[in-house]
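> Give me the fold of what follows.
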Amino acid sequence: MADLTNTQKKEWARTLYLRENLTQQEIADRVGVSRVTVSNWCRGGKWEEQKVGLTLTRREQVQSLYRQVAEVNNAIQLKPEGQRYPDAKQADTIVKLTSAIRNMEQEVGIADRIAVLTDVIEWMRPSDLDKAKELTSLFDAYIKDKL
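A predicted model of the protein is given here:
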């Protein structure tokens, strides 16, 4: 496994900060930097504000996009018979929304991987703490390899 660049470490730390309920020290230990570095990255990148704004899951975002497509289609259906086709603006909106839906449904980013692996660790922790710790180390190595 190759050593991570500072940029990769920063992105990994940011993802951990946004997705997991870890202290800055825990993040620093997992990423391999000092707590002060994580603190500086956090302040400089306004991670706290991002964390507050990170309320929608990918699934909720896709559902919202589908609702928006339905709204455009409903507006088209309300037009008089013979004119029930999208105008240029509506057609452009439909193309953009369907493209966004396709991208979100197909793309599995590093944040999604971390979310799934975190769920596995949280599931394992109550029944076998040692195994959860072992998985955490393995999953950290996996994520580091994917960065």
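
> make it CA atoms for all contacts and neighbour counts henceforth
Noted.

> quick one: which helix or strand includes the spatially most central residue of the chain?
The centroid of the chain falls nearest to Ala111 when counting by C-alpha atoms, centre = their mean (4.2 Å). Counting by DSSP states H and E, the element that carries Ala111 is helix 110-124.

> what's the following helix or strand after that helix?
Next element after helix 110-124 (DSSP H and E): helix 129-146.

> so what secondary structure elements neighbour that next one?
Here helix 129-146 touches helix 110-124, going by 3 or more C-alpha pairs under 8 Å, 6 or more residues apart in numbering; DSSP states H and E.

> Please state the offset of stretch 44-61 from the chain centre?
From the chain centre to the centre of stretch 44-61 is a distance of 8 Å (C-alpha atoms, centre = their mean, to the nearest Å).

> Mind listing what's buried along that stretch?
Trp47 (16 or more other C-alpha atoms under 10 Å).

> Mind listing residues that contact that stretch?
The contact list for stretch 44-61, computed with C-alpha atoms under 8 Å, 6 or more residues apart in numbering, reads 14, 17-18, 41-42, 104.

> tell me the two of these that are most distant?
Trp41 and Met104 (27.4 Å; C-alpha to C-alpha).

> ranges for the helices of this structure?
6-19, 24-31, 35-44, 47-53, 58-77, 88-106, 110-124, 129-146 (DSSP state H).

> what's the neighbour count on the residue nearest to Leu97 when sequence neighbours are not counted?
Nearest non-adjacent residue to Leu97, counting by C-alpha to C-alpha, 6 or more residues apart in numbering: Leu65, 6.3 Å away. If you count neighbours by other C-alpha atoms under 10 Å, Leu65 ends up with 19.

> And this one, please, so the two structures can be compared:
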Amino acid sequence: MAKTPKENDKQAKARSLYMTGQFTQTQLADIVGVVPRTIMRWAEAESWDVILESTKSSKEKRIAKYKGYLKSIEEKIESRESTNDAYPTTAEIDQMTKLESIIKKLQDNASIGEIVMYSKNVCTFVQGYDVEKAKELVGVFDAYIKSLI
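Below you'll find the model as predicted:
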């Protein structure tokens, strides 16, 4: 069954408040005027928890973590005294290659959290000019984000 515009507004408001990380599902239900089970169903169907978690872990932190792993492998190799051991092992090369690949992917691709943040910013900006266009954009961004999950 298709949702009414009012139901869509409630769901969008609940989603937006959920993404702040400041409300429980029961509190959201009270705020938007639905039963808690409805919030749970919406959150599950749209993977709100996955989106919220991805906004908490910044891409820069993950890149720094992987660069730290890479640096520790490089330091281990450099710390070897004999010249025969001064070269990386096959396993170390494999680890370094994988870490470099992960770092490149993180640098090249926007995270879901970033996309959510940019989407919210665009919708807020557009809302200042045209509320109906902003509502339309919310639907488009929601569909795009769901396609990435």
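
> Overlay them and tell me the TM-score.
The TM-score (TM-score structural alignment, normalised by the length of the first structure) is 0.57; 124 aligned residues with a C-alpha RMSD of 4.4 Å.

> How about the contacts made by the residue nearest to the centre of the first structure?
The contact partners of Ala111 of the first structure, by C-alpha under 8 Å, 6+ apart, come to 15, 19.

> for the one 4 residues further on, same thing?
Applying C-alpha under 8 Å, 6+ apart to Ala115 of the first structure gives the contacts Arg19.

> Now which residue in the second structure aligns to it?
Aligned against the second structure by TM-score structural alignment, Ala115 of the first structure finds its counterpart in Met117.

> got it, and Val95 of the first structure?
Per TM-score structural alignment, Val95 of the first structure is aligned with Thr97.

> Am I right that Glu92 of the second structure is in contact with Glu75?
No. Contact between Glu92 of the second structure and Glu75 fails when scored by C-alpha atoms under 8 Å: they sit 11.5 Å apart.

> Looking at those two, which one has more neighbours?
Each of Glu92 of the second structure and Glu75 has its neighbours counted (other C-alpha under 10 Å); Glu92 has more, 16 against 11.

> distance of that one from Lys104 of the second structure?
18 Å (C-alpha to C-alpha, to the nearest Å).

> One more: Glu75 of the second structure?
Glu75 of the second structure is 21 Å from Lys104 of the second structure, by C-alpha to C-alpha.

> Please verify my assumption that Tyr18 of the second structure contacts Thr26.
No. At 10.8 Å, Tyr18 of the second structure and Thr26 do not qualify as touching, with contact defined as C-alpha under 8 Å.

> And those two? Which one has more around it.
Tyr18 (20 against 15).

> Please give me every residue in contact with the more buried one.
Counting by C-alpha under 8 Å, 6+ apart, Tyr18 of the second structure has contacts 24-25, 28, 48, 52.

> Could you point out which of those residues is nearest to Ala2 of the second structure?
Among the contacts of Tyr18 of the second structure, and counting by C-alpha to C-alpha, the member closest to Ala2 of the second structure is Trp48, at 20.6 Å.

> List the buried residues for stretch 104-117 of the second structure?
Those would be 111-116, for stretch 104-117 of the second structure by 16+ other C-alpha under 10 Å.

> Dump those to TSV, plus distance to Glu136 of the second structure.
Shown next, in TSV, are those (distance: C-alpha to C-alpha, whole Å):
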residue	distance to Glu136 of the second structure
Ser111	23
Ile112	20
Gly113	21
Glu114	20
Ile115	17
Val116	16
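
> of those, closest to Lys146 of the second structure?
Closest approach to Lys146 of the second structure among these (C-alpha to C-alpha): Ile112, at 9.6 Å.

> ok, now which ones touch the closest one?
Counting by C-alpha under 8 Å, 6+ apart, Ile112 of the second structure has contacts 51, 54-55, 145, 148.

> Any chance of the residues you listed in a markdown table with distance to Asn8 of the second structure as columns?
Converted to a markdown table, these look like this (distance: C-alpha to C-alpha, whole Å):
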| residue | distance to Asn8 of the second structure |
| --- | --- |
| Ile51 | 19 |
| Ser54 | 24 |
| Thr55 | 23 |
| Ile145 | 17 |
| Leu148 | 21 |
